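In: Next comes the sequence, and after it the predicted model I'd like to discuss.
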Amino acid sequence: MTTSRENGSLYTNIENKIATVEFGHPASNSFPSVLLDRLEAEINKFSENKEVNVILLKSEGEKAFCAGASFNELIEIDDLESGKKFFSGFANVINAMRSCNKLIVGRVQGKTVGGGVGLVSACDYAMATDAAAIKLSELSIGIGPFVIAPAVERKMGVGALAELSLAAHEWKNAYWAKEKGLYAKVFDSIEDLDKEIELFTEKLASYNPDALTQMKKTLWKNTDHWAHSLYENASVSGELVLSDFTKNALAKFKK
């Protein structure tokens, strides 16, 4: 368990072969870099834990699932190296999720933006409530969802990636996301979601762990190059965030 208002929180526990990882932050469950580092470390740790068959990824509260990367950190970037490092945070987590030996189930209770969409896309199976709308708003501030784009495209297809990215001002509802393959199921309430999550993860965790690991490898076939390409994409974003366009856009958002 780790907690602090500025750095957010990360709670983990293991029960019945299910490792629950719950992140939180006062700013709509957004991710400062230190919280992304902790999430990456927990996923890597559970990947090698023989007491874990399945990982459940969730966020705290009943509102937003994840508002993406920390806005406060984003506006402080002033050089290429720090820009690349900032955008590599989600690359590190997505690669940890990709290479993890355990299947990862996502519980999405509310709206999700930017990097949060990347996290859900990197889950092997995700369920949501009907409040779990999604948006990729990066182009509206002069950058793009380049780091998470491979995960989104793999899960939803290039057409959905284009629709999300180019209509950067539009929310897509949970049923649209389900139709495109991001969510397996959508529920009317958090209570119904949690009932199904409990049933599903317990059933999944009861299966042969070796078969689960092999299934994980099958699902992520032909993605080994992400170990390099996601960081190349982070460099693109790191350069764009230094542009006058983006600096001006961020200043307007700050106001």
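Out: Thanks, I have it.
In: Please count neighbours and contacts with C-alpha atoms only from this point.
Out: Noted.
In: Which parts of the protein are helices?
Out: Per DSSP state H, the chain carries helices over the ranges 33-47, 71-74, 80-99, 115-122, 149-156, 158-166, 174-179, 190-205, 209-219, 226-240, 244-254.
In: which residues touch the fourth one?
Out: It refers to helix 115-122. 65-69, 90, 93-94, 97-98, 106, 108, 126, 134-136, 145, 148-149, 151-152, 154-155, 182 (C-alpha atoms under 8 Å, 6 or more residues apart in numbering).
In: swap the cut-off to 7 Å and go again
Out: Applying C-alpha atoms under 7 Å, 6 or more residues apart in numbering, the contact partners of helix 115-122 are 66-69, 90, 94, 97-98, 106, 126, 134, 148, 151-152, 155, 182.
In: for stretch 152-171, same thing?
Out: 118, 121, 133-140, 180-182.
In: between the residues you listed, which has the most around it?
Out: residue 136 (30 neighbours; other C-alpha atoms under 10 Å).
In: okay but that residue is in contact with residue 113, surely?
Out: Yes - applying C-alpha atoms under 7 Å as the test, residue 136 and residue 113 come out as touching, 5.8 Å apart.
In: Using CSV, please lay out the contacts of stretch 152-171 together with distance to residue 222.
Out: Below are the contacts of stretch 152-171 laid out as CSV (distance: C-alpha to C-alpha, whole Å):
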residue, distance to residue 222
118, 18
121, 16
133, 29
134, 26
135, 27
136, 25
137, 28
138, 27
139, 28
140, 31
180, 21
181, 19
182, 19
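In: Tell me the one among these nearest to residue 214.
Out: residue 121 (19.5 Å; C-alpha to C-alpha).
In: one step back: out of the contacts of stretch 152-171, flag the one nearest to residue 74.
Out: Using C-alpha to C-alpha, those come closest to residue 74 at residue 138, 11.8 Å.
In: here's the one I want to compare it with:
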Amino acid sequence: MMQPYVTLNIENQVGYIEFFHPEHNAMPSDNLKKLEQAIVEAEKNDAIKIVVLKSGGDRTFCAGASFKELIAIDDAKTGKQFFLGFANLINVMRKCSKLIIGRVQGKAVGGGVGLAAATDYCLATKYAAIKLSELSLGIGPFVIEPAVSRKMGQTVMSQMTINAEQFFTAKFAKEKGLYADVFDTVEALDEAVKILAEKLASYNPEALKEMKDVFWKDTAYWDELLIERAEISGNLVLSTFTKETLNRFK
């Protein structure tokens, strides 16, 4: 079985950040931290003009939080710390002065939807269905809600949250603003990502930075908000309902 990894590779002034986990690209704390550090590294590297966020494997972009780690949480402090991993990553993506293009080749669940929503421009395949399963597990998509609501609107966020066991199609995600375009194959997706990223990398970096600031205006309060949301999730993961539900997945 392949080991989890996070890599950063530079090609034609584009920084390709790739993450992988053998459990459907689930996100344990260490991978979240490495991904956050990779974004910071790309931010500081003058050789990188545009960032692409992608995952390894075929049909799953990201399965969200690691169930194994969630099951092991036994106190509120640890719970909050785990969900701060997603909060910190979203905030780092938000604050990164370089545009981040999302490349979503397959299904995105929970935190995976949040990652896609936190990119500045997201492209996907027709296999990239999305689901917010958190309510069915006894928690809720509290940390990712600001990013998803910003990109797709609060009404759609509510609809997906309440229909927690339903996958919504990639076509739906495009219609609601999460994906800018959807492709039939991974090959077509990769070609489109490459063309767009390299084209953007040739633009005035100062103009790109100023536009990113405009895109994310009025979100400075997320620093505090996402900490509060991580605390809510960290407490809920300790509930009897959540523990019993998660244990079914052991």
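Out: Noted; the coordinates are in hand. If you're wondering where the values come from, they're calculated on a predicted model, not measured in any experiment.
In: Report the TM-score for the pair.
Out: Superposed pair, TM-score by TM-score structural alignment, normalised by the length of the second structure: 0.98. Supporting alignment: 250 aligned residues with a C-alpha RMSD of 1.1 Å.
In: between the helices of the first structure, which one is nearest to residue 18 of the first structure?
Out: Residue 18 of the first structure lies closest, by C-alpha to C-alpha, to one member of these: helix 190-205, at 6.5 Å.
In: which parts of the closest one are buried?
Out: Within helix 190-205 of the first structure, the residues that count as buried by 16 or more other C-alpha atoms under 10 Å are 190, 193-194, 197, 201-202, 204-205.
In: Need the counterpart of residue 22 of the first structure in the second structure.
Out: Matched by TM-score structural alignment, residue 22 of the first structure corresponds to residue 18 in the second structure.
In: Just give me the match in the second structure for residue 240 of the first structure.
Out: Using TM-score structural alignment, residue 240 of the first structure lines up with residue 236 in the second structure.
In: And that match, how far from residue 112 of the second structure?
Out: 20 Å (C-alpha to C-alpha, to the nearest Å).
In: Which of the two has more residues huddled nearby?
Out: residue 112 (26 against 20).
In: Need the counterpart of the more buried one in the first structure.
Out: So, by TM-score structural alignment, residue 112 of the second structure is matched to residue 116.
In: How about residue 153 of the second structure?
Out: So, by TM-score structural alignment, residue 153 of the second structure is matched to residue 157.
In: Could you tell me how far its match is located from residue 66 of the first structure?
Out: 22 Å.
In: do residue 182 of the first structure as well
Out: 15 Å.
In: Just give the nearest non-adjacent residue to residue 173 of the second structure, would you?
Out: Of all residues not flanking residue 173 of the second structure in the chain, residue 179 sits nearest, at 5.9 Å (C-alpha to C-alpha, 6 or more residues apart in numbering).
In: Which residue numbers in the second structure does stretch 170-187 of the first structure align to?
Out: Against the second structure, stretch 170-187 of the first structure falls on residues 166-183 (TM-score structural alignment).
In: The spatially most central residue of the second structure and residue 36 of the second structure: what is the separation?
Out: Residue closest to the average C-alpha location in the second structure (C-alpha atoms, centre = their mean): residue 115, at 1.1 Å. Using C-alpha to C-alpha, residue 115 of the second structure is found at 11 Å from residue 36 of the second structure.
In: Residue 127 of the second structure too?
Out: With C-alpha to C-alpha as the criterion, residue 127 of the second structure and residue 36 of the second structure are 26 Å apart.
In: out of those two, which sits in the more crowded spot?
Out: Between residue 127 of the second structure and residue 36, counted using other C-alpha under 10 Å, the more crowded position is residue 127 (23 against 20).
In: Aligned against the first structure, show me the partner of that one.
Out: Using TM-score structural alignment, residue 127 of the second structure lines up with residue 131 in the first structure.
In: Residue 51 of the second structure now?
Out: Mapped onto the first structure by TM-score structural alignment, residue 51 of the second structure lines up with residue 55.
In: Please apply the same query to residue 9 of the second structure.
Out: Checking TM-score structural alignment: residue 9 of the second structure goes with residue 13.
In: Report how many residues lie close to that match.
Out: Residues lying near residue 13 of the first structure (other C-alpha under 10 Å) number 10.
In: how close does it sit to residue 123 of the first structure?
Out: Distance from residue 13 of the first structure to residue 123 of the first structure, by C-alpha to C-alpha: 18 Å.
In: re earlier: distance check, the match of residue 127 of the second structure against residue 20 of the first structure.
Out: For residue 131 of the first structure, the distance to residue 20 of the first structure - C-alpha to C-alpha - is 22 Å.
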